[in-house]
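Visitor: Predicted model follows, preceded by the sequence.
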Amino acid sequence: MPIRFLTLTLAAMASLFSIAAAQAPVPLAVGQEWSIHGEGLEDVRVVIGHIEEVEGLGPVVHISVSGIPPEYTPGGMIGHLPYQASALPAFLDTQTGTGEVAPEFENGLAHWRNAGGGAFDISLEELITVLLPASYPTDPPK
């Protein structure tokens, strides 16, 4: 009886591991375009522009964000955002294909490097709906 129990237990565990492996997230890569989680943010797209190891931060994924509703930021775009590689996948929804970063991406990346900047680990939804509007003292220009 104990051998049968052990066999069934091992079979169940193997089944769970194979399900987890089948649902493992796609590894992040330069050029990928993703949708994000968030009500009212269905048109927002993230494009991965650069991935690097940064001393003191670990892996950082640099992204461009487009399709942001106008009530959150003028122009509907953020040219460059650095994200902790360990945090970003939780905020991405579906890989929608490949894309190009915003024209401002390289300038933003250079500025970030010169400033010795950090990397975000909060949700993209929170960054877009809370932090961006808070960065404007009044309504953003239209």
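Guide: Done, it's in.

Visitor: Please count neighbours and contacts with C-alpha atoms only from this point.
Guide: OK.

Visitor: Tell me the helix or strand right after the longest helix anywhere in the chain.
Guide: When the chain is parsed with DSSP state H, its longest helix is helix 2-22. The helix or strand immediately downstream of helix 2-22 is strand 32-36, counting by DSSP states H and E.

Visitor: related to what we said a few turns ago, tell me the buried residues in the longest helix of the chain?
Guide: Neighbour counts over helix 2-22 (16 or more other CA atoms under 10 Å) mark no residue as buried.

Visitor: which strands and helices sit next to it?
Guide: If contacts are counted by 3 or more CA pairs under 8 Å, 6 or more residues apart in numbering; DSSP states H and E, helix 2-22 sits against no helix or strand.

Visitor: here comes the other one, which I'd like you to weigh against the first:
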Amino acid sequence: GFWPSGEPKGPQHLLLVALRLWKRKLKNFMTWSIGGLSALPSATISLSCAMMAGCTPQNHPATKIFLGSCSSVRLGDQWHWDEVRSKGPDAWVWLGDTVYGDAQNFAGMSLLGGSWKQASPQFLRKLYAIQKKQP
């Protein structure tokens, strides 16, 4: 599988997975650059497909790569995924928060926005399971 140790654990984990895929596919690896961003054809498509329901890895270079971040499963209806799919990306790269796992600690609020507490692993697994059903 794509995940080195079970379920995805966040952006750093996805980067580790991308690097491992890149090492495996080095012989067939092609890169191109847009604004300094390298596109990983088959590795990126495979990585994106691991996160998207109904996606099948392709064996052609990715030329249309979409970037995104700051997703929250708590927003309810995630209509934006239909819009993303309608544009026909070859790959989706999540650059920031895939779920917001921390929770505001209202008891310790300050004028600058309050304090935050870390989410438990069980809570994060629940959020990732919800998000994984969306795309």
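Guide: Received, thanks. Keep in mind that this is a model prediction, so the values were computed, not measured.

Visitor: Quick TM-score on the pair, please.
Guide: TM-score for the superposed pair, counting by TM-score structural alignment, normalised by the length of structure 2: 0.20. Supporting figures: 53 aligned residues with a CA RMSD of 5.3 Å.

Visitor: rewinding a little: for the longest helix of structure 1, give me every contacting residue.
Guide: Applying CA atoms under 8 Å, 6 or more residues apart in numbering, helix 2-22 of structure 1 has no contact partners.

Visitor: and Leu21 of structure 2, what helix or strand is that in?
Guide: helix 11-24.

Visitor: what do you get for Glu83 of structure 2?
Guide: helix 80-86.

Visitor: next structured bit after that helix?
Guide: Using DSSP H and E, the next helix or strand after helix 80-86 of structure 2 towards the C-terminus is strand 91-94.

Visitor: Which strands and helices lie in contact with that following strand?
Guide: Where contact means 3+ CA pairs under 8 Å, 6+ apart, strand 91-94 of structure 2 is packed against helix 41-51, strand 65-68.

Visitor: Just say which of those is most tucked in.
Guide: helix 41-51 (a mean of 22; mean count of other CA atoms under 10 Å).

Visitor: Format the helices and strands packed on strand 91-94 of structure 2 as CSV; extra columns: distance to Gln12 of structure 2.
Guide: Formatted as CSV, these follow (distance: least, CA to CA, whole Å):
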stretch, distance to Gln12 of structure 2
helix 41-51, 14
strand 65-68, 15
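
Visitor: To Ile130 of structure 2, which of the ones you listed lies closest?
Guide: helix 41-51 (11.7 Å; CA to CA).

Visitor: thinking again about what came up before, the helix holding Leu21 of structure 2 to helix 41-51, inter-axis angle?
Guide: 140 degrees (axes from the mean of the first three to the mean of the last three CA atoms, to 10 degrees).

Visitor: buried set for helix 11-24 of structure 2?
Guide: By neighbour count on 16+ other CA under 10 Å, the buried set for helix 11-24 of structure 2 is 11, 14, 17-18, 20-22.

Visitor: and after that helix, which helix or strand comes next?
Guide: Following helix 11-24 of structure 2 in sequence, per DSSP H and E, is strand 33-34.

Visitor: Could you list every helix and strand in contact with that following strand?
Guide: On a contact count with 3+ CA pairs under 8 Å, 6+ apart, strand 33-34 of structure 2 meets no helix or strand.
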